[in-house]
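In: One predicted model, sequence on top.
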Amino acid sequence: MLTVIAFIVALGLLVTIHELGHYSVARWCGVHVERFSFGFGKVLFKRTDKRGCEWAFSALPLGGYVMMRNEPPENATAAEVASAYNAKTLWQRSAITVAGPVANLVLAVLLYALIGAVGTQEPAPIIGPAPENSVAASAHIPAGSIVTAVDGRDVASWNQFRWNMMDALASGRDIQLATTDPSGVAIQYDIALPKVHMDPDKPDVLAEAGFVLMPGTPVVKELVEGSVAGQAGVQVNDLLLSVNGQSLQTADQFVQAILPLANQTAVLRVEREGTQLTIPVAVAAAESAGKEIGRVGIKVGNALPMVTVRYGVLDSIQQGFTRTIDTLWMSLKMIGRMLIGEVSVKNLSGPVSIADYAGQSASIGVIAYLNFLALISISIGLLNLLPIPMLDGGHLLYYAIEALQGRPLSEAWQARGRAIGLGILAFFMVLAFTNDFTRLFS
């Protein structure tokens, strides 16, 4: 249910903002708007304002639409003729058309600015041990190094580091990595990154290059009801420091230390609210794949070092603008790389995947959902700017031809363009749905 609600809210909001962009500039240019509908289908409620625009609320809340007066009615007055869309100048029609995608981009700027002003908790940009023969290992970056900048752009969190690295990996280029090593010494690395093929079915390309997040301290996330660990006094949020004197760095190390201790005592060293405690636990025995293994009833996670990423009002707006432009530009490059085969078409997502992402982000929290809304808003803006007939970008293409030749493109050629555009959109819709259902059932 959360997924459905989150998807409907996202699509309804983002499409409505898009249509409000068209509406606002149309009104500013003197075009008569006959109807603005929130949603599609049967009209549940409507009201006509003093300008003659009907505001309708319809049954299917998946966006909305604007209906403008394209041609004046018969026996129209001079004012009615002037208020028709097709009576407006080329630049006015272009402004009305581009206003929808621009509204989506402005919304993304505002959402990212809000996120920056409120602040987020994100993993610190600390590089973990690099796998052998990886790019990071070849650069001899010591584990525990803190990344401070990528190509001169400041990095405050692992998320920011990852964002800057993904574009470099997709294009395959040299980067400059500024770090502070574990002893506090500033070191800069010049690294040649290989070009990677972006495929969602493949492992994390950043991790493949050897750039992995430094594992946090193992922490007790949950205690199984009636567990021996709980009975011994272990509590949720305890940091797990060692087992029988063996220091722990990762959650997996804790699991591996417990497995061979069936029917034995495991002496756990934990940290609770700044105080270290020693807790003996009688390890229970369980059978797995015909072998006896140890179980203590703890679900373990990693307590990662976190940083608060927050900006002032003006810096938040600047960050919102920068992040929107960066996302737009990267998305455009990914589309180009997809067309020439450098990026897998499996990265293309349809409504099913978008709905799934909406539900997942909403379940994480408000900030994650706002990030999702900003990203999808950028995607809607970019999609509509593509020069494909049937989209806003297709109309802008027609207007560009009109500007060059001094007259509108003939109706016959516009009809051919619409047919081509419909075919292109149908092809990508089928591809997106195929990817969606492949992910769903694989």
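Out: Ah, there it is.

In: can we go C-alpha only for contacts and neighbour counts from here?
Out: Fine.

In: For L332, list the residues it contacts.
Out: L382 (Cα atoms under 8 Å, 6 or more residues apart in numbering).

In: and it, how far is that from L110?
Out: Counting by Cα to Cα, to the nearest Å, the gap from L332 to L110 is 21 Å.

In: for S361, same thing?
Out: Taken as Cα to Cα, the span from S361 to L110 is 18 Å.

In: Show me the helices in this protein, by range?
Out: For the chain, applying DSSP state H gives helices covering 2-28, 78-82, 90-118, 135-138, 158-171, 205-208, 228-232, 251-258, 313-339, 351-364, 366-385, 392-405, 411-441.

In: okay if I get the ones you listed as JSON lines plus distance to G144?
Out: Below are those laid out as JSON lines (distance: least, Cα to Cα, whole Å):
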{"stretch": "helix 2-28", "distance to G144": "38"}
{"stretch": "helix 78-82", "distance to G144": "68"}
{"stretch": "helix 90-118", "distance to G144": "26"}
{"stretch": "helix 135-138", "distance to G144": "13"}
{"stretch": "helix 158-171", "distance to G144": "13"}
{"stretch": "helix 205-208", "distance to G144": "15"}
{"stretch": "helix 228-232", "distance to G144": "31"}
{"stretch": "helix 251-258", "distance to G144": "18"}
{"stretch": "helix 313-339", "distance to G144": "27"}
{"stretch": "helix 351-364", "distance to G144": "28"}
{"stretch": "helix 366-385", "distance to G144": "27"}
{"stretch": "helix 392-405", "distance to G144": "47"}
{"stretch": "helix 411-441", "distance to G144": "35"}
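
In: alright, now check it against this:
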Amino acid sequence: MTLLHTILAFLGALIPLVIVHELGHYWVARWCGVKVLRFSVGMGKIIYSRKVGPDQTEWALSMLPLGGYVKMLDLREQPDMLLSPEERKREFTNQTVWRRMAIVVAGPLANFLTAIALFTGLYIYGIPEPTPKLRAPAEQTAAYQAGLRGGELITAVNGEPIHIWSDLRWKLVQLAVEKAPARLAVERVNTGPNGGTVGSTITIPADALKTDEMDGDFLGRLGLELGRPKAILGKVAADGPGFQAGLQTGDQVRSVNGQAVNDGDVFVNLVRASPGQALQLTVLRAGRDVAVQVTPNKITVDGKSVGQIKVEIMSAPEMIIARSGPIDALAKAAVRTWDSSILQLKLLGRIVTGEASVKNISGPITIADYAGQTARVGLITYLGFIAAISIGLGVMNLLPIPVLDGGLLLYYSLEVLTGRPLSERVGQFGQRLGIGLLMTLMLVAVFNDIVRLIT
């Protein structure tokens, strides 16, 4: 069922975006007066089709769902075709170079507009997001070496305000691509007699912000993890080891076998790792420390033995609803789409020059995995994922690779400069080169996907 859910989530994200992309080409082609012969969702053998409208455009569903195309009246495909003077006016190559460029760019543009529309809707509706409050980092991480100890609230990165966790990740990814240091403005709880908070600036050096596999746990490798609530006990089941040991609702676990417990997740992991083993707990109760010994039950989960004491622990991070008005939401969505596009282009440039690892190239397996994960989290997260994929499709199709929209734009740009179209021989060579480049990229992407699954 999980595999089926992942496949459906992947197709549910990809197919609508492909349709939107091809509709961009279709609408602008019609607007320019070009006759459209076929609109296909999917590639390969047609399994269903129907002709509609005065031009009898064939709307088709093809066997392979990972793509689509718009077929226009084009003498390059059938040079011996006999056309009436009226039809010749509607043939693609007979259009001005500017109209041809508009038809080509309309597909990627439709993807960018889709991303803006989705982000705008999400910002207006409100996105539940964790606050950028930090967990205690491991000593070997860049965050610890920079001076972070856990409990800090990040309020800005390089002078730009930060309100939610995804803003923090996004800004650090940008700085990693730009190879720039991150200056984090943080607030700490003042433990002195005056209370309140104390502000300071922590700098993570540029060489710690590595671009390798940024689609993974990028922040976690830096030591930046979401802060969790203290290990305060909720309901204590009467038939569990916790109740029998004397644990009470409201107890705060401070240490286990002498090891400090900073949050609820740490306590849960220690209990799960100790089936049938006695644990010496120090809990804070009514302002004083109390020693408690508890022995977790031994249960089996997914074929592994884990400990259980039947006590509720609050471990969810602190959340806020990030919401904007319509105008601000539209502006934020446009900026987010632009910044995402530029970031992807910069990262691709660094991969080409060898400054970033090819491990950052992801393929359909990784995308499908993320589609399944985000769909399981909820509709808001899934729509955000679809917006990100829409940007990726737009950027990919604008790459100056023959057979892609960007390659065609390159051809037409050269035609504008030289005053004449490229020769058919050059076009055929470019097409073979483009197919080779795309196949190489796909092989690299699938290889990276398989390595991620294995590791």
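Out: The structure has been received and is ready for your questions. Computed from a predicted model, the values in this text were never measured in an experiment.

In: TM-score for these two?
Out: Overlay of the two chains. TM-score (TM-score structural alignment, normalised by the length of structure 1): 0.84; 431 aligned residues with a Cα RMSD of 3.9 Å.

In: Quick one: residues contacting the alignment partner in structure 2 of Y112 of structure 1.
Out: By TM-score structural alignment, Y112 of structure 1 lines up with F119 in structure 2. Residues near F119 of structure 2 by Cα under 8 Å, 6+ apart: A329, L330, A333, G384, A387.

In: number of nearby residues for whichever residue in structure 1 pairs up with the first one?
Out: It stands for A329 of structure 2. Under the alignment by TM-score structural alignment, A329 of structure 2 pairs with S316 in structure 1. By other Cα atoms under 10 Å, 23 other residues sit near S316 of structure 1.

In: Any chance of TSV for the contacts of F119 of structure 2, columns distance to M442 of structure 2?
Out: Below are the contacts of F119 of structure 2 laid out as TSV (distance: Cα to Cα, whole Å):
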residue	distance to M442 of structure 2
A329	35
L330	34
A333	30
G384	24
A387	22
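
In: among those residues, who's most crowded?
Out: That'd be A387 among those, by other Cα under 10 Å, with 24 neighbours.

In: Let me know which of the helices of structure 1 is the nearest to T217 of structure 1.
Out: helix 251-258 (7.6 Å; Cα to Cα).

In: ok so, going back, give me every residue that touches the residue lying closest to the match of A329 of structure 2 once chain neighbours are set aside.
Out: Distances taken as Cα to Cα, 6 or more residues apart in numbering place A113 nearest to S316 of structure 1, at 4.6 Å, with adjacent residues excluded. For A113 of structure 1, the contacting residues are V313, S316, I317, Q318, Q319, G320, F321, by Cα under 8 Å, 6+ apart.

In: Which neighbouring residues are in contact with the first one, exactly?
Out: Counting by Cα under 8 Å, 6+ apart, V313 of structure 1 makes contact with A113, A117.

In: distance of it from G320 of structure 1?
Out: 10 Å.

In: aligned partner of V157 of structure 2 in structure 1?
Out: Checking TM-score structural alignment: V157 of structure 2 goes with V150.

In: Could you verify my assumption that its match touches F161?
Out: Yes: counting by Cα atoms under 8 Å, V150 of structure 1 touches F161, with 7.2 Å between them.

In: number of nearby residues for D405 of structure 2?
Out: D405 of structure 2: 23 neighbours (other Cα under 10 Å).
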